[in-house]
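S.K.: This is a predicted model, with the sequence first.
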Amino acid sequence: MQQLPKLDLKNKVSAQEWQLRVDLAACYRLLQMHGWDDLIHTHISVCIPGTEHILINAFGLAFEEITASNLVKIDIKGNIIDKDCPFEINPAGFTIHSAVHEVRHDDICALHVHTNETIAVASVEEGLLPLSQYSMFALASMSYHDYEGLAVNDDEKLRLQNDLGDKNFMLLRNHGALTMGKTIGDAFMHMYDLTRACQIQLQVMATGMKPIYAPQSIIDGIKAQANIVHDGETGGQKAWPAMLRRVYRNDPTFAE
């Protein structure tokens, strides 16, 4: 069995970068724990504030293998900063993440998944419907991007940026989902809401019964409420520490 290189960057990077590495590695582990991973594919990236550097997963590692130290630091062009880094990154995955990090400087984290539920809802003309409280959070800040094949062409980046705008949720048609956050915890909470919304929509539609849609006036009022829930004391700040504790209990090696 091939052994992964053993890396230890804890005392070789700034305290700010190390904490971001720990949070990002935890987020990868949480995706695996929730069944949102896709073998070695999809990505979560975070921009290190005050720099033009981005942390992302090494291509070829399963999410349960990702640690704070084996995350790869790159620039906005995808160049690896540490020339001694034994890993590479996925160029197709980085196209999406570089596009959003170029234009979304306050929202430092981008989380992208290929889950069955998000692909299914992204692949119907109606997209996400106002069928649950989870969907209200997403619909208050929802965007869509049409499928253009594997994300390897730089000319797709501008269209992706324009489609995303200032939204925190995106369904990529025939492809998956993307969420943005001012913190890693916020991006995770956004994806949690979007995933639950898609799951519930599919379950409601599978009943064959007539659904009840929430009115647009309710959706319009949710955005301010969502800001309190996910960026305030009851959301990102409270839920993320609990998620960190869950990952530590499951396997504390993520923080190495």
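M.R.: Yep, that arrived.
S.K.: drop to CA atoms for contacts and neighbour counts, all remaining ones
M.R.: Fine.
S.K.: Touching, Lys167 and Tyr144? I think so.
M.R.: No: applying C-alpha atoms under 8 Å as the test, Lys167 and Tyr144 come out as separate, 9.8 Å apart.
S.K.: count of residues packed around Glu233?
M.R.: Counted with other C-alpha atoms under 10 Å, residues neighbouring Glu233 total 11.
S.K.: Please report how far it lies from Pro241.
M.R.: Per C-alpha to C-alpha, to the nearest Å, Glu233 is found 12 Å from Pro241.
S.K.: Look at stretch 68-84 and report the distance between its end residues.
M.R.: Criterion C-alpha to C-alpha; first-to-last residue distance in stretch 68-84 is 16 Å.
S.K.: Identify all contacting residues around it.
M.R.: By C-alpha atoms under 8 Å, 6 or more residues apart in numbering, the surrounding residues in contact with stretch 68-84 are 7-10, 18, 21-25, 52-58, 85, 87-89, 91, 94, 98, 101-102, 254-256.
S.K.: where exactly do the strands run in this structure?
M.R.: Remark: strands assigned in the chain by DSSP state E are 43-47, 53-56, 72-75, 109-113, 142-145, 169-172, 176-181.
S.K.: Arrange these in JSON lines, one row each, with distance to Met1 and mean neighbour count as further columns.
M.R.: Putting the strands of the chain into JSON lines (distance: least, C-alpha to C-alpha, whole Å; neighbours: other C-alpha atoms under 10 Å) gives the following:
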{"stretch": "strand 43-47", "distance to Met1": "25", "mean neighbour count": "27"}
{"stretch": "strand 53-56", "distance to Met1": "25", "mean neighbour count": "24"}
{"stretch": "strand 72-75", "distance to Met1": "23", "mean neighbour count": "20"}
{"stretch": "strand 109-113", "distance to Met1": "28", "mean neighbour count": "26"}
{"stretch": "strand 142-145", "distance to Met1": "40", "mean neighbour count": "20"}
{"stretch": "strand 169-172", "distance to Met1": "36", "mean neighbour count": "26"}
{"stretch": "strand 176-181", "distance to Met1": "32", "mean neighbour count": "27"}
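S.K.: adding another structure so you can compare the two:
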Amino acid sequence: MQELVKPNLKGKVSDLEWQLRVDLAACYRLLALHGWDDLIYTHISVRIPDTEHVLINAFGLTFEEITASNLVKIDLEGNKIDPEFPFEINPAGYTIHSAIHEVRHDDICALHVHTNETIAIASLKQGLQPLSQYAAFALASMSYHDYEGLAVNQDEKLRLQQDLGDKNFMLLRNHGALTMGRTIGDAFMHMYDLIRACQVQLHIQSTGQEPIYVPQSVIDGIKAQANVVHTGLTGGQKAWPAMLRRVHKIDPSFAE
């Protein structure tokens, strides 16, 4: 068995970059904990504010192996900032993330998954339906992108950008899901809501009974209601410290 290289970047990058590395590594661990990982084939990326640099996972590592120090720092074209860094990225997977980070400057985090539930709902013509509170959150900022095969075609980037627009939730037809966030915690909570919405919809549809739909007026006002619940903070800001404590308790090595 090949021994895993363990770089140590603590104290060698800015305080801001190190905190983003710790949060991003925690997010990878949370995806594994929730069963949202797909072997080594999905991605979470974060753009370091006021730079053109992005942090993303090393291709070939499981999400349980991701640490703050082994995240790869790249430019928007996918080139490693440090050519000597011992890990590479998945260039096919980065097509989606590079497209998004080129145009979404305030939303620094992009989270992409291939869960069964998101693929199933994304592959239905009607897509996500207003059948739950979780769906209401997602439908308040929902977009769709048609499947074009593996994301290796640079021409697809423009269509991804246009389809996403200013939305924070995207269902990728026949493929999976994407969420955006101004923080890593926001992107994580958006994905939590979207996956739960897809799970609930599948459960409801499996009953064969006529469902009750959430009114459009509720969907239109759900963000304002959420602001009351979170006292002006986003769901990610409120829940993220608790998620960090959870990961620390299970395995604190992510922060190395």
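M.R.: Sure thing, it's come through. As the structure is a prediction and not an experimental result, all values here were calculated from the model.
S.K.: Please enumerate the helices of structure 2.
M.R.: Secondary structure of structure 2 (DSSP state H): helices at 15-34, 91-103, 116-122, 133-139, 156-164, 184-206, 216-229, 235-250.
S.K.: Check which helices and strands the third one sits against.
M.R.: Spelled out, it's helix 116-122 of structure 2. Packed against helix 116-122 of structure 2, as judged by 3 or more C-alpha pairs under 8 Å, 6 or more residues apart in numbering; DSSP states H and E, are the following elements: strand 169-172, strand 176-181, helix 184-206.
S.K.: Give the buried residues for the longest one.
M.R.: Burial within helix 184-206 of structure 2, assessed by neighbour count using 16 or more other C-alpha atoms under 10 Å, is assigned to 184-202, 204.
S.K.: thinking in terms of the whole chain, how far from its middle is it?
M.R.: 12 Å (C-alpha atoms, centre = their mean, to the nearest Å).
S.K.: do the same with stretch 108-124 of structure 1
M.R.: Computed by C-alpha atoms, centre = their mean, the chain-centroid distance of stretch 108-124 of structure 1 equals 9 Å.
S.K.: Stretch 83-96 of structure 1 now?
M.R.: Averaged C-alpha coordinates place stretch 83-96 of structure 1 at 17 Å from its chain's average position (C-alpha atoms, centre = their mean).
S.K.: Mind putting the helices of structure 2 into a markdown table with distance to Gln2 of structure 2?
M.R.: Listed next are those as a markdown table, based on distance: least, C-alpha to C-alpha, whole Å:
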| stretch | distance to Gln2 of structure 2 |
| --- | --- |
| helix 15-34 | 22 |
| helix 91-103 | 23 |
| helix 116-122 | 31 |
| helix 133-139 | 42 |
| helix 156-164 | 36 |
| helix 184-206 | 31 |
| helix 216-229 | 47 |
| helix 235-250 | 25 |
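S.K.: and Thr67 of structure 2, which of those helices is closest to it?
M.R.: In terms of C-alpha to C-alpha, the element of the helices of structure 2 nearest to Thr67 of structure 2 is helix 15-34, at 5.2 Å.
S.K.: tell me what the closest one is packed against?
M.R.: Applying 3+ C-alpha pairs under 8 Å, 6+ apart, one finds that helix 15-34 of structure 2 makes contact with strand 43-47, helix 184-206, helix 235-250.
S.K.: Measure how buried Leu139 of structure 1 is and give me the count.
M.R.: Neighbours of Leu139 of structure 1 (other C-alpha under 10 Å): 24.
S.K.: Nearest spatial neighbour of the residue nearest to the spatial centre of structure 1, chain-adjacent residues omitted?
M.R.: When C-alpha atoms, centre = their mean is applied to structure 1, the residue found nearest the centroid is Leu111 (1.2 Å). Leaving aside its sequence neighbours, Leu111 of structure 1 sits nearest to Ile44 (C-alpha to C-alpha, 6 or more residues apart in numbering; 4.4 Å).
S.K.: which residues sit in contact with that neighbour?
M.R.: If you count contacts by C-alpha under 8 Å, 6+ apart, then Ile44 of structure 1 has Leu24, Cys27, Tyr28, Ile56, Asn57, Cys109, Ala110, Leu111, His112 around it.
S.K.: Let's see that with 10 Å instead.
M.R.: Ile44 of structure 1 is in contact with 24-25, 27-28, 31, 55-57, 93-94, 97, 109-113, 178-180, 184, 187-188, counting by C-alpha atoms under 10 Å, 6 or more residues apart in numbering.
S.K.: Please report how far it lies from Ala92 of structure 1.
M.R.: Using C-alpha to C-alpha, Ile44 of structure 1 is found at 13 Å from Ala92 of structure 1.
S.K.: cool, Leu7 of structure 1 as well?
M.R.: Using C-alpha to C-alpha, Leu7 of structure 1 is found at 25 Å from Ala92 of structure 1.
S.K.: Same question for Lys238 of structure 1.
M.R.: For Lys238 of structure 1, the distance to Ala92 of structure 1 - C-alpha to C-alpha - is 34 Å.
S.K.: and if you look at Gly127 of structure 1?
M.R.: Gly127 of structure 1 sits at a distance of 24 Å from Ala92 of structure 1 (criterion: C-alpha to C-alpha).
S.K.: Noted, bye for now.
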